[in-house]
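Asks: Mind folding the following:
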Amino acid sequence: MKLVVRVKLLPTPVQAAALEATLHACNEAATWAAEVAFEQHARRPLLLRKHTYTAIRQRWGLGAQAAQHAIKKTCDAYTTLATNLRAGRYGRPGTRRHTLASGKPVTFRDDAAQPYDDRMLSWQHAARTVSIWTTAGRMKGVAFTGQDEQLAVVAAHRRGESDLVRQGGTWLLIATCEIEEAALNAHPAEFLGVDLGIVDIATTSEGERYSGRRVNRQRANDRRLRSTLQKKNTKSAKRRARKHAGKEARRNKDINHKISKRIVAEAERTARGIALEELTGIRERARLRKPQRTTLHTWPFAQLGAFIAYKARSAGVPVVYVDPAYTSQECSHCHHTARHNRLSQAEFTCRVCGFVEHADVNASHNIRQRGWMAWVCGAQSTAPELTLIA
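Replies: Prediction:
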């Protein structure tokens, strides 16, 4: 299983200047190569290399490996663009958006990620430093930091390339790691149903509800601040909004990590699998009032589902996805389904058998039962192949 770990670099001002110059040179070279690829219709590495390799090395002073990576990055960008065009992510052919996307060369930001292989980058894990190639020469002793658990994963399991990138003034190395998976529990005793919601981020069929008033108050404060800054629409307001958005995203990711860790630990401890909602199209399916739509759209439920899936995969816990349609209206005892069974956001009372339960807990029971039926019918445990964990 592949995991991606972000390692924070701590360069000195001189080292940071060299890294910045290197990143700018690599991305300028890649942008120029993209223009050549567009004009010459040379979008495969071997063909584009014939047109650009020598010029990139002479004009921008890139080393052999850096030039190769700049060319490959350009070709990968065009491959991704072609895939998105075929999938209709830019609209139908002939539309303005489709024409704009396909009718001009790809460009790269000055601080876009640049791949580094083992010839250009070496790690000294004991000293917590790296030796990295730059346009000013090989630069040794660049310090890095991170959580001990994550750095241990990098030291033991790093494979292949790492990407150098600058985000919000912070220098990062994004390392890809190959983690051995635990043996899958092919005979789970039962399934743990997980319902994702608005008031409670996640509710399990054991009755555990993950959110709480403190988190919801913070989410409300975030929405108010975001709305206030958008109304001001000044440069300082936009700058503060970007800064706060990063802080909010990091806090939400931390909460998702904690929730997913507890859910997977409970399933592993009791030798059960995990049944999750299929989240595809959740925004189109949900019919909610405007304040609830805002709450739904501002929480990264897909991220939470991915965290649960990859943690389960590393622990050998099977995961299945079920259709969540009508789980909030179906009685988990007699399976009578009616909209009036759900009296409010939190109350569920079956009109046929009289069963009373918290609405989200009842929905998680239905998800658990559907997960078990899907497993019995031959559903396969799935999890993302590549996940960002730090």
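Asks: Every contact and neighbour count from this point should use C-alpha atoms.
Replies: Fine.
Asks: the longest helix in the chain is where?
Replies: Determined from DSSP state H, the single longest helix within the chain is helix 235-269.
Asks: any idea how far the helix or strand just after that helix is from the chain center?
Replies: For helix 235-269, the following helix or strand on the C-terminal side (DSSP states H and E) is strand 273-277. Centroid separation for strand 273-277 versus its chain: 19 Å, with C-alpha atoms, centre = their mean, to the nearest Å.
Asks: Now show me the structure for the sequence below, then we'll compare the two:
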Amino acid sequence: MKLVVQVKLLPTPEQAAALEATLHACNQAADHASTIAYESGVHSRNDLQKAVYAELKARFRLSAQPAVRAVKKVVDAYTTLRANLKAGNLGPAGSKRHRKAVGSPITFRPLAAQPFDDRCLSWQYDARTVSIWTVTGRLRGIAFAASPDQLKTLTAHRKGESDLLFRGGKWFLVATCEVPEPDAYEPVDFIGVDRGIVNLATTSDDTNYQGRRLSRYRRWQARKRAELQAKQTRSANRRLARRAKKEQRHATHTNHVISKEIVAVAQRTGRGIAVEALDGIRERVRLRRDQRATLSSWPFHQLGHHLAYKARRAGVPFLEVDAAYTSQRCPRCGHTEKANRPTRDHFSCRWCGLGGPADLVAGVNVRDRARSAWAFVTMPVAPAPTRA
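Replies: Take a look at the predicted model:
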């Protein structure tokens, strides 16, 4: 499986200036290649490379591999655009958003990330330095900071491209690692995980990961953003920029902690993990205006992603099951009715009288559906009858 490891670069002021000039040159070259691709309609990597390769090298002072990487970045951007248009993510053909997307060439920020392969970038793990190509020449001995786990993963599994990026006034390298994936074991049972807003995750074991602390933190961040935005000063804008990713990092850390604990329990007990398939939930539900910000910032997708990749890395079976009526179905008698959930927190079956926390009942229903799905998937196929 593919993992990414992000390390922080520690360049000197002279090295940082060379890296900045390199990103500017690569993104200017990408803008030029994008304009050629848009005007000529050439989106094939080989054809576009033939059309712009020599000019990118001469005009923007790029060597061979950075020029090739710039062309590939442009081709990938147009491939993503076509996929979004086909999926309807940019609205119908006549909408303003659709016209804006197709009405001009794709452009790249001056300091947008630039991929480098092993011909342009080399790692010295023992010294914790990298050597990288720049428009001013090869820079050697750029120090980087990494944790022992990151360094171990890089040394053993790094393979492919590494992206150079500048974010928040700091330099980073994001390396791709090919980590071997162990075979999933045969689970003795499943842990059902119900994801929510008030309770971020509730398992069928009645382990509850509450989201009140994260909600309070987000409300506090929203108030601070509103105060800074009301000032409308340069200083306030700089502070807003510094705080831009802080809330996201906090939510990501919370999801990492929750998912790591659930996967550890599943691995220790020989069980699998099952979650609800919540794709498209934001488009399906209708909310009051005061609820929209809460749902749009709900990190349920990230929690599911963390559970999935951590489970794969540990060899824990992972399933997504149908989310329909998991909070309204009685796990004992199967009766399903909206009235079974009289309040957000409580479940009470109108048929058999089973009661309990609504999120726990949903987790049990997810577990039961995973049991049925796993039994169906692993069911031996009967041989086809033969004619005499």
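Asks: follow-up on the earlier one: after superposition, how close is the longest helix of structure 1 to structure 2?
Replies: Its aligned residues in structure 2 lie a mean 1.5 Å from helix 235-269 of structure 1 after superposition (mean C-alpha distance after the TM-score superposition for structure 1).
Asks: From the contact counts, what lies against that helix?
Replies: helix 213-232, strand 273-277, helix 301-315 (3 or more C-alpha pairs under 8 Å, 6 or more residues apart in numbering; DSSP states H and E).
Asks: With distance to Ala286 of structure 1 added, can I get these in a markdown table?
Replies: Converted to a markdown table, these look like this (distance: least, C-alpha to C-alpha, whole Å):
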| stretch | distance to Ala286 of structure 1 |
| --- | --- |
| helix 213-232 | 20 |
| strand 273-277 | 13 |
| helix 301-315 | 14 |
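Asks: what about those, which gets the closest to Ala156 of structure 1?
Replies: When those are compared by C-alpha to C-alpha, helix 301-315 sits nearest Ala156 of structure 1, at 15.3 Å.
Asks: mean deviation (superposed) between that closest one and structure 2, please.
Replies: Helix 301-315 of structure 1, aligned to structure 2 and superposed, deviates on average by 0.6 Å (mean C-alpha distance after the TM-score superposition for structure 1).
Asks: downstream neighbour of that helix in the secondary structure list?
Replies: Per DSSP H and E, helix 301-315 of structure 1 leads on to strand 319-322 as the next helix or strand towards the C-terminus.
Asks: what comes up buried for whichever helix or strand comes after that next one?
Replies: In the C-terminal direction, the helix or strand that comes right after strand 319-322 of structure 1 (DSSP H and E) is strand 347-349. For strand 347-349 of structure 1, burial by neighbour count (16 or more other C-alpha atoms under 10 Å) applies to 348-349.
Asks: can you check stretch 129-139 of structure 2 too?
Replies: Residues 129-135, 139 are the ones in stretch 129-139 of structure 2 that count as buried (16+ other C-alpha under 10 Å).
Asks: Ok, stretch 91-105 of structure 2 next?
Replies: Neighbour counts over stretch 91-105 of structure 2 (16+ other C-alpha under 10 Å) mark 98, 105 as buried.
Asks: Also stretch 304-314 of structure 2?
Replies: Residues of stretch 304-314 of structure 2 classed as buried: 304, 306-314 (neighbour count, 16+ other C-alpha under 10 Å).
Asks: Any chance of a markdown table for these, columns distance to Val7 of structure 2?
Replies: A markdown table is the format used below for the buried residues of stretch 304-314 of structure 2 (distance: C-alpha to C-alpha, whole Å):
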| residue | distance to Val7 of structure 2 |
| --- | --- |
| Gly304 | 24 |
| His306 | 20 |
| Leu307 | 23 |
| Ala308 | 23 |
| Tyr309 | 20 |
| Lys310 | 20 |
| Ala311 | 24 |
| Arg312 | 23 |
| Arg313 | 21 |
| Ala314 | 23 |
